[in-house]
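Q: next comes the sequence, and after it the predicted model I'd like to discuss.
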Amino acid sequence: MKLIRKILFPVVPIYYVVTWLRNKLYDLGIKKSVSYDFPVICVGNLSVGGTGKTPMIEYLINLLKDDFKVATLSRGYKRKTSGFQLAGGLSDADTLGDEPFQFYNKFKNDILVAVDSDRNNGIRNLRNLEGKPNVILLDDAFQHRKVKARFNILLTTYSSIYTDDMVLPTGNLREPKSGAKRADVIVVTKCPYNLEVNTQNEIIKKIKPENDQHVFFSHITYSNAVFSSNTSIELKTLPNFTLVTGIANAKPLVDFLATYNLNFNHLNYSDHHDFSQQDILELQKHELIITTEKDYMRLKKYDILRPKLYYLPITIGLNDTQVFNKLIKDVVTPI
């Protein structure tokens, strides 16, 4: 794959110009963006792969759900449905996609969860509901310029900051680095715990934020127990198990579990892996399976796996939490 990416380097300038021109047409108003008279908050990134959008959306849900009628709107990557879908009692990862189904599974009593590849259509459908939301969180929509969000949160990982990357196909960026100027907030995710201030300042210098942009740093916090639908097991008491992951980068999770000196083997699938029947039959041979919460959403529907299937929840912690929370609350609170 790396060799193919290098071979495709001559395509990089073409991809750069096409995506830059697209953004410029939106910036100049030649291509139209729709704005709304209620708060729409977008969470996204410049790069492909996992930057921590799901835990950031969950952080925002927890911050806002007690005071506002919140909805999440995602594309519904790899779902087996089309058009607008509102999560309900019959929903699963096939109808919504794994991340939206995770939101619904966790917050179904507090928020609305919807998917639509056309975000404007999704917003219209949500606002036409009898119990319409007054705050909509757009998941992975930074490049969806047809919607002009009131507030844009751009995520970039500590181990692969967008300033050190280039556009596809040789690099991982979906658009040129200049797209970061659209962000109101830039969050460097998956940082080491208690990242030193000097290191933070070095990263901020590298990012070179605009005068009106804020840069924050976040880290992943793993639970000290794994969970199934009706029970839990503390990590320190886990017997031998198989770790199953279908995420962009499983290394932080593997490293965390290693700190407990646990005995496990790791089955590492591609991001958003579509588990086949053969995969399920192979997994059924393992006595205990630990997986991510996202992968659990796809695997728990299989009866032969459910008794042995557990997930490890994660949350995020932010530096300057009060400042970040106030920025969000100021966006959604009427003046």
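A: Thanks, I have the structure now. Residues are numbered from 1 along each chain as shown.

Q: could you use CA atoms for every contact and neighbour count after this?
A: Noted.

Q: buried residues in stretch 217-225?
A: 217-220, 225 (16 or more other CA atoms under 10 Å).

Q: list the contacts of that stretch.
A: 187-193, 200, 232-236, 312-319 (CA atoms under 8 Å, 6 or more residues apart in numbering).

Q: how about stretch 97-105?
A: 54, 58, 72, 74, 76-80, 87, 91-93, 111-115, 272, 293-295, 297-298.

Q: can you flag which of the residues you listed belong to strands?
A: 72, 74, 112-115 (DSSP state E).

Q: from the residues you listed, which two are the most distant?
A: S74 and L112 (11.5 Å; CA to CA).

Q: next secondary structure after the lengthiest helix in the chain?
A: Using DSSP state H to define each element, the chain has its longest helix at helix 12-27. Where DSSP states H and E defines the elements, the next helix or strand beyond helix 12-27 is strand 40-45.

Q: the structure to be compared is supplied as follows:
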Amino acid sequence: MLKILLYPFSWLYGLVVFIRNNAYDLNLLKSREFGVPVISIGNITVGGTGKTPHVEYLVGLLKEKYRVATLSRGYKRSTKGFRWVETTSTALEVGDEPLQIKHKFADVTVSVCENRVDGVEQLLSTDDGIVPDVVLLDDAFQHRRITPGINILLIDYNRPVKDDHLLPLGRLRESTHQMRRANIIIFTKCPDEVTPIMRRVLQNDVGLLPYQSLYFTKLEYEKLVPVFGGKRLGKSLYEERKYALLVVTGIAAPQPMLNYLGRFSGQVESLSFSDHHNYSHDDIQKIEARFASMDAEKKIIVTTEKDAMRLKDSGYLSEDLKAVWYYLPVKVSFLEEEKKSFNKKILNYVGENKSNRELHKRKNSGQS
């Protein structure tokens, strides 16, 4: 019954998105190109596809050779306009994901702006004259006011888009036909192995075009890190299974994390909140009560790296609770030998376009 009620709204939403996309395709709405390599990373669905770990992968790949800048909208921040993200910023000021990137890569330029065109213009007109060699646009597949040099589309391997529907009936932000705008499509959160048959099925599902490249990545969890700078657990958690875990998450899809942690503990309890949830005093009291009710000699609280960014500035946490709170870092890795191919494609694009930009600048300077 609910689906029947949602169909008209889904149809209307699809009509608006269709008109907007066609306006860009017909050049009725203008899309801006910049004289700097721009890479967009985004998805076609609502919910987590692992954008931030993939942005972090690109930052790690590029930062040794190029000046890298990331630009996000800063989802759920309390501020407006362009802002530089510093390690001293708060999640409320700049958003949890940009702050996470800055904490991981302190020497990289991280910024937020809800208007991506204004944001890139700010990055290219800094007071010190030092501009980035490449700009990474986070969650920008639908932001068509900028034409990126490489458009990377992420799709959750476990939530295929083939039979999905447009919002609010389904999870699609726009029609799957728009996947044609992607240069690179990555299936994320894959199992350790994807069979050749499944690869062909997924290739057919997305209607892979000749100019598109298809890759597969998986999530890899790292060692737990104290949220508030306490002592690391060492091997005791991973080898002895003596700790009971309360897993507190404010992300779209917590189940993979719960499955992973279940390998190291016979007692895993969870409290799940909405994606990007800001923890209130009542939330903290609920967590504290749940943790106190757990009957175990050794127990800790585990959260995501993104949640840790929001919790760091909470004024509601007792010192006792801070001492047992850890976050689980995550990174992406490519399946089989795909990493080399992907890295080469990205590095070649940035290197060639950076060279073209510098040549253009030298020519203009010689004419003046």
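A: Everything's here; your move. Being a predicted model, the structure only gives us computed values, none of them experimental.

Q: looking at the ones in strands among the contacts of stretch 97-105 of the first structure, state which has the most neighbours.
A: V115 (30 neighbours; other CA atoms under 10 Å).

Q: just tell me what it corresponds to in the second structure.
A: Alignment note: V115 of the first structure maps to V112 in the second structure; criterion TM-score structural alignment.

Q: how far away is its match from T79 of the second structure?
A: 10 Å (CA to CA, to the nearest Å).

Q: shared neighbours, these two?
A: Joint contacts of V112 of the second structure and T79 (CA under 8 Å, 6+ apart) are V94.

Q: count of residues packed around K294 of the first structure?
A: 24.

Q: got the contact list for it?
A: Applying CA under 8 Å, 6+ apart, the residues contacting K294 of the first structure are 98-99, 102.

Q: what do you get for L335 of the second structure?
A: L335 of the second structure touches 192-193, 215-218, counting by CA under 8 Å, 6+ apart.

Q: farthest pair within these?
A: Using CA to CA, the two most remote members of the contacts of L335 of the second structure are D192 and Y215, lying 13.4 Å apart.

Q: just to revisit the earlier point, wait, doesn't the match of V115 of the first structure sit right on Q122?
A: No - if you go by CA atoms under 8 Å, V112 of the second structure and Q122 don't touch, sitting 10.4 Å apart.

Q: can you tell me the centre-most residue of the first structure?
A: K53 (2.2 Å; CA atoms, centre = their mean).

Q: what does that residue correspond to in the second structure?
A: By TM-score structural alignment, K53 of the first structure lines up with K51.

Q: surely its match and I41 touch.
A: Yes - counting by CA under 8 Å, K51 of the second structure does reach I41; the two are 6.9 Å apart.

Q: list residues touching both of the two?
A: 138-139, 154.

Q: in a markdown table: those residues, plus distance to D282 of the second structure and secondary structure.
A: Rendered in a markdown table, the data for the shared contacts of K51 and I41 of the second structure read as follows (distance: CA to CA, whole Å; DSSP: H, G, I helix; E, B strand; the rest coil):
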| residue | distance to D282 of the second structure | secondary structure |
| --- | --- | --- |
| D138 | 32 | strand |
| D139 | 31 | coil |
| L154 | 35 | strand |
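
Q: what is the nearest of those to L28 of the second structure?
A: D139 (23.6 Å).

Q: in contact with whichever residue in the first structure pairs up with that closest one, which residues?
A: Taking TM-score structural alignment for the superposition, D139 of the second structure sits opposite D140 in the first structure. Contacts for D140 of the first structure were tallied using CA under 8 Å, 6+ apart; they are 42-45, 53, 74-75.

Q: who wins on neighbours among the residues you listed?
A: Neighbour max across the contacts of D140 of the first structure (other CA under 10 Å) = N45, 30 neighbours.

Q: show me which residues of stretch 149-164 of the second structure are buried.
A: Result for stretch 149-164 of the second structure [16+ other CA under 10 Å]: buried residues 149-157, 161.

Q: where in the first structure does that stretch fall?
A: Stretch 149-164 of the second structure maps onto residues 150-165 of the first structure, going by TM-score structural alignment.

Q: what sits up against that stretch?
A: So stretch 150-165 of the first structure is contacted by 35-36, 39-47, 51-53, 142, 171-173, 177, 180, 182-191, 206-207, 331 (CA under 8 Å, 6+ apart).
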